[in-house]
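[1] Sharing a model prediction with you, sequence too.
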Amino acid sequence: MTAKDLKEAVGRYGIWNGGGLRSKDPDRRGEVGEAAAELEELGYGAVWIGGNSDADHAVPLLEATSRIVVGTSIQSIWEHEPEVAAARYTELDRAHPGRFAQGLGVSHAKLADQYRRPYSALVAYLDALDKAGAPAHGRLLAALGPKTLELSRDRAAGAIPYLVTAEQTAKARELLGEVPLLAPELKVVLESDPTTARTLARNYLSIYLGLPNYTNNFLRNGFTEDDIKDGGSDRLVDAVFAWGDETAIRARVDDFLDAGADHVALQIVDGGPRHDLPKDAWRRLASLLA
């Protein structure tokens, strides 16, 4: 599968979910599979398993579907030996050709005890994957900065940036060039009241504003220290969330596509537990995007 093939397979819209779909609980396997099957029926082109996910999380989703691409977003390089990661990719690609995308990333210093020289570690990890026979077209990188975006262009099928703006997406497209897949994540609050919507957004955003990888990226791209205080300024919240009525949300998603995204990974934020499967919201979103 080439980057072009992957673009066609994932389409323009996918679902990012870091809770309910990331389950290895055998008692939830049927529920998770049914949710993935419905996402496929709704017309989404990809499911991105958020958080610290791996190939085993993808298996029940792949087995319950026939078309949709399932990607890790992301699999931490610190927790999976590259030889094992390469073997698992090969197994899943043989069983479900062209439908498993191995999203890789360096995670965060607060979440990984081994965190040292993340860029150099990522390069070494890609070297080991190459040596183990894992194809570059089967992987995507969680890239924010220019150097990692260049790695996504040169040594992967593309980039899956998390928590970025449309303006940052345009810069990423310029660095990547036309061919690699660019699939940013975008959080969606299906709420029209500004106060309610921004409160839900800030409650969810707060954990990320304690992670320097994200805050440094914001500061690099025109935001100020004031923008990342107290849960985020209105300017920051409005840039990294789509909220409002159907017209406003559709317009925000289109901003990312117009900026150069090939695909947008949409994450529902509704204030519910992170392990929930927000099926009603996924249905509303699919109708909105149709």
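    Arrived safely, thanks for sending. Computed from a predicted structure; not experimentally measured.

[2] Please count neighbours and contacts with C-alpha atoms only from this point.
    Noted.

[3] all strands of this protein, in order?
    13-17, 46-50, 69-73, 75-76, 100-105, 139-141, 158-159, 181-182, 185-189, 241-243, 264-268 (DSSP state E).

[4] So what touches the second one?
    Pointing back at strand 46-50 there. 9-11, 13-19, 21-22, 36, 39-40, 57-58, 68-74, 265 (Cα atoms under 8 Å, 6 or more residues apart in numbering).

[5] mind listing the helices for the stretch 151-290 of the chain?
    Listed in chain order, the helices found in the stretch 151-290 of the chain under DSSP state H, counting those that start in this stretch are 166-176, 194-205, 212-220, 234-240, 246-258, 279-289.

[6] got TSV for those, with mean neighbour count and distance to P97 too?
    What follows is the helices of the stretch 151-290 of the chain, written out as TSV (neighbours: other Cα atoms under 10 Å; distance: least, Cα to Cα, whole Å):
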stretch	mean neighbour count	distance to P97
helix 166-176	19	25
helix 194-205	17	35
helix 212-220	16	33
helix 234-240	17	33
helix 246-258	18	27
helix 279-289	15	26
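
[7] one more structure, for comparison:
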Amino acid sequence: MELSGVGIWSSQLRYGNSAESADAAAELDELGFKALWIPDVGGPVLDAVGHLLASTKRTVIATGILNLWMHAPGDVAERYAALTAEHGDRFLLGIGVSHAPLIDAGEPGRYRKPLAATAAFLDGLDAAPQPVPVDRRVLAALGPKMLTLSATRGRGAHPYLVTPDHTASARATLGEGPLLLPEQTVILTDNADEAHSIGKDWLRAYLALPNYANNLLRSGFTEDDVAQVSDRLLDAIIAWGDEEAILRRVAEHRDAGADHVCVQVLLADPTAFPREEWRRIAAAI
């Protein structure tokens, strides 16, 4: 499994219209994107993985991430084995511990000891009759302890909502060898007001989650930056502008130590498939 270059991170491929997601995935495969990443905020994520594997021929399909609180490791291992047997070695299992406000909303107090919970989930994958290979799983990781776990118990890390400076720090923690696969959010517009309007609405939901807010505070942003969604923070997290601006940010991650960068395109309508924007990025690459 080769993971390099640029991939696409997309909630639309997961939660959008099934027929359009299949058609879009097939086109993204033909356009040459190395991997397609989908989130897991509820529902049968492994069915979605199977749907995208069946719709593509070459690209890797990755969970970014499978929420470990929503799945039993034995069931995941069984489905992983079935999907790879049917579609070949193109499924990368990204695993994450999610966020306390989301998990505790349905069951207060359930979210606890995230590092231990992740290790226990990995133990379950290893103990399954058909274990998920260590080199076919990565962890959502921001801080040094989870990054270290991703290097020792997986093939590497998939940080989300990060800057190239974080990528450099993560590479220093991981050392050489483990994969570093950050997500990069982008908006294809030269209009600063439009970019900031779309970006701030999107960022507010993430900055309400302690894992992301705390990581940005560790990265040098202030509490006011986070609370107000400052222009400084937005411009550091979201690359906006033309294709050259987008690829320049991708190159910054690569120069900082990323092996592969998965690009998430934002539109004013978050449910719309950004197919024209994907084509523009592919043409620029």
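    Sure, I can see it. Values in this document were obtained by computation on a predicted structure and should not be read as measured data.

[8] And the helices of the stretch 151-290 of the first structure: which comes nearest A121 of the first structure?
    With distances scored as Cα to Cα, the stretch of the helices of the stretch 151-290 of the first structure nearest to A121 of the first structure is helix 212-220 (15.5 Å).

[9] sorry, back to before: PyMOL command for the buried members of the contacts of strand 46-50 of the first structure?
    Only the buried members of those end up in this PyMOL selection, burial being decided by 16 or more other Cα atoms under 10 Å:
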select buried, resi 9+10+11+13+14+15+16+17+18+21+22+36+39+40+57+58+68+69+70+71+72+73+74+265
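
[10] aligned partner of A134 of the first structure in the second structure?
    For A134 of the first structure, the aligned position in the second structure is occupied by V132, per TM-score structural alignment.

[11] for that match, what are its contacts?
    V132 of the second structure makes contacts with 77, 80-81, 125-126, as judged by Cα under 8 Å, 6+ apart.

[12] now, among those residues, which is nearest to I198 of the second structure?
    Minimum distance to I198 of the second structure across the contacts of V132 of the second structure is 36.0 Å, recorded for Y80 (Cα to Cα).

[13] Show me what that closest one aligns to in the first structure.
    Alignment note: Y80 of the second structure maps to Y89 in the first structure; criterion TM-score structural alignment.

[14] Any figure for the gap between P194 of the first structure and L181 of the first structure?
    In this structure, P194 of the first structure and L181 of the first structure are 33 Å apart, going by Cα to Cα, to the nearest Å.

[15] what do you get for E174 of the first structure?
    Here the distance between E174 of the first structure and L181 of the first structure works out to 12 Å (Cα to Cα).

[16] now swap in A85 of the first structure and tell me
    Look at A85 of the first structure and L181 of the first structure: by Cα to Cα, they are 21 Å apart.

[17] Compare the two (neighbour count), which wins?
    For A85 of the first structure against L181, the residue with the higher neighbour count under other Cα atoms under 10 Å is L181, and the figures read 29 against 21.

[18] doesn't A156 make contact with the more buried one?
    No: contact criterion Cα atoms under 8 Å: L181 of the first structure and A156 do not qualify, at 9.2 Å.

[19] Map P178 of the second structure across to the first structure for me.
    Mapped onto the first structure by TM-score structural alignment, P178 of the second structure lines up with P180.

[20] Next up, the contacts around the closest residue to that match other than its chain neighbours.
    Nearest residue to P180 of the first structure, sequence neighbours excluded (Cα to Cα, 6 or more residues apart in numbering): G158, at 4.5 Å. For G158 of the first structure, the contacting residues are 3, 139-141, 152, 176, 180-182, taking Cα under 8 Å, 6+ apart as the criterion.

[21] Who wins on neighbours among those residues?
    Using other Cα under 10 Å as the neighbour definition, the contacts of G158 of the first structure reach their maximum at L182, which records 32 neighbours.

[22] Please report the distance of that one from A172 of the first structure.
    L182 of the first structure sits 8 Å away from A172 of the first structure when distances are taken as Cα to Cα.

[23] before we move on, the earlier item: will you turn the strands of the first structure into JSON lines that also has distance to A290 of the first structure?
    As requested, the strands of the first structure are arranged in JSON lines below (distance: least, Cα to Cα, whole Å):
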{"stretch": "strand 13-17", "distance to A290 of the first structure": "10"}
{"stretch": "strand 46-50", "distance to A290 of the first structure": "15"}
{"stretch": "strand 69-73", "distance to A290 of the first structure": "19"}
{"stretch": "strand 75-76", "distance to A290 of the first structure": "31"}
{"stretch": "strand 100-105", "distance to A290 of the first structure": "25"}
{"stretch": "strand 139-141", "distance to A290 of the first structure": "27"}
{"stretch": "strand 158-159", "distance to A290 of the first structure": "25"}
{"stretch": "strand 181-182", "distance to A290 of the first structure": "21"}
{"stretch": "strand 185-189", "distance to A290 of the first structure": "16"}
{"stretch": "strand 241-243", "distance to A290 of the first structure": "17"}
{"stretch": "strand 264-268", "distance to A290 of the first structure": "14"}
